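*Asks:* Provided below are the primary sequence and the corresponding predicted coordinates.
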Amino acid sequence: MRHRCRVPQLSLPADQRKALMRALTTELIRNGRITTTKARAKAIRSEAEKMIALAKDGSLAARRQAIGYLYDKQLVHALFEQVGDRYGGRQGGYTRILRTVSRRGDNAQMAIIELV
């Protein structure tokens, strides 16, 4: 039974999957836009939204949760300073996924995920 198991498995063990999600979320927040597979983009969308929601909260507990998840401490501080101006009036939907051409080697569906 796989009832209520909504975590995308991405064909990886749990530890590798969590490390991949943390790394992709960190790079998305650092660069604002990354190119990856469509499945990975859909998987990291929720994590990136959670990090931005934590930054909008701005409390010390939220900052500590973000530092515990993202790999770069300075990036967390920059995120918490800039998010009020950028996403203050937005209630959600901080990311956008744009589909691109398939990858040449294995024909995987590729996508660009970016911060709105």
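*Replies:* Great, that's in hand. Residues are numbered from 1 along each chain as shown.
*Asks:* contacts and neighbour counts: CA atoms only from here.
*Replies:* Noted.
*Asks:* Who are the packing partners of the helix or strand hosting A43?
*Replies:* Applying DSSP states H and E as the criterion places A43 in helix 38-57. Counting contacts by 3 or more C-alpha pairs under 8 Å, 6 or more residues apart in numbering; DSSP states H and E, helix 38-57 is packed against helix 14-31, helix 60-69, helix 73-87, strand 95-99, strand 110-115.
*Asks:* Tell me the secondary structure of N107, please.
*Replies:* Three-state call for N107 (DSSP: H, G, I helix; E, B strand; the rest coil): coil.
*Asks:* Spit out the contact partners of G58.
*Replies:* For G58, the contact set (C-alpha atoms under 8 Å, 6 or more residues apart in numbering) comprises F80.
*Asks:* let's bring in a second model and compare:
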Amino acid sequence: MRHRKTTPKLGRKPEERVKLLRNLVTSVIIHERVVTSEAKARAARSMVEKIVTRGRTDTVHARRMVARHVYGAEAVRKVFNELGPRYAQRPGGYTRLMKLGPRAGDAGEAVIIEFVDSPVAFKPSEKESRKEKKDRRETRSPLKESREQKD
């Protein structure tokens, strides 16, 4: 019986949903951090957890099972060479979801899905704040520089 076994449909047909999740899972495995919507992250999270658990036992069968759910040999290699050994002692809970707040375009809830204990460091945005820009402009005024060169 299939009572109460709902899967998130994500507003897509089954084939599209499978491809979307495979792409998302592959991106999470390769980059170790992806920004996406909350619903997609929750759906991908369970797949990523199962794949990393498979990666803890390096057998031909396990590699083939993982290859069914991700794109590319690079992702399969990373699961078995890096992620499996890294989380060998952890009994699950390899990923976390961090809420970022509403997206600017459509106000959808944006989240980061990432691996716990990941060596990939968070890089803050390289944009300057308004105050920093203003201070930088004041220190190198073109009028002052041109007057000093004429003298």
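*Replies:* Cool, the structure landed. Predicted, not measured: the structure shown is a model, and the values here were computed from it.
*Asks:* returning to what we had before: just name the most buried of the helices and strands packed on helix 38-57 of the first structure.
*Replies:* Highest mean neighbour count among those (mean count of other C-alpha atoms under 10 Å): strand 110-115, with a mean of 20.
*Asks:* By how much does that strand deviate from the second structure on average?
*Replies:* Aligned to the second structure and superposed, strand 110-115 of the first structure gives a mean residue distance of 0.4 Å (mean C-alpha distance after the TM-score superposition for the first structure).
*Asks:* residue range for that strand in the second structure?
*Replies:* Mapped onto the second structure using TM-score structural alignment, strand 110-115 of the first structure spans residues 110-115.
*Asks:* residues touching the spatially most central residue of the second structure, list them.
*Replies:* Centroid check for the second structure by C-alpha atoms, centre = their mean gives V34 as the closest residue, at 1.6 Å. Contact partners of V34 of the second structure, counting by C-alpha under 8 Å, 6+ apart, are 27-28, 112-114.
*Asks:* and the counterpart of it in the first structure, what element?
*Replies:* Counting by TM-score structural alignment, V34 of the second structure corresponds to I34 in the first structure. Using DSSP H and E, I34 of the first structure sits in strand 33-37.
*Asks:* And that strand against the second structure, how far off on average?
*Replies:* Compared with the second structure after fitting, strand 33-37 of the first structure deviates on average by 0.2 Å (mean C-alpha distance after the TM-score superposition for the first structure).
*Asks:* Now the helix holding A43 of the first structure: buried residues?
*Replies:* Going by neighbour count (16 or more other C-alpha atoms under 10 Å), the buried part of helix 38-57 of the first structure is 38, 40-45, 47-49, 51-56.
*Asks:* and which of these is nearest to Q74 of the first structure?
*Replies:* Lowest distance from Q74 of the first structure to the buried residues of helix 38-57 of the first structure (C-alpha to C-alpha) belongs to A55, with 13.4 Å.
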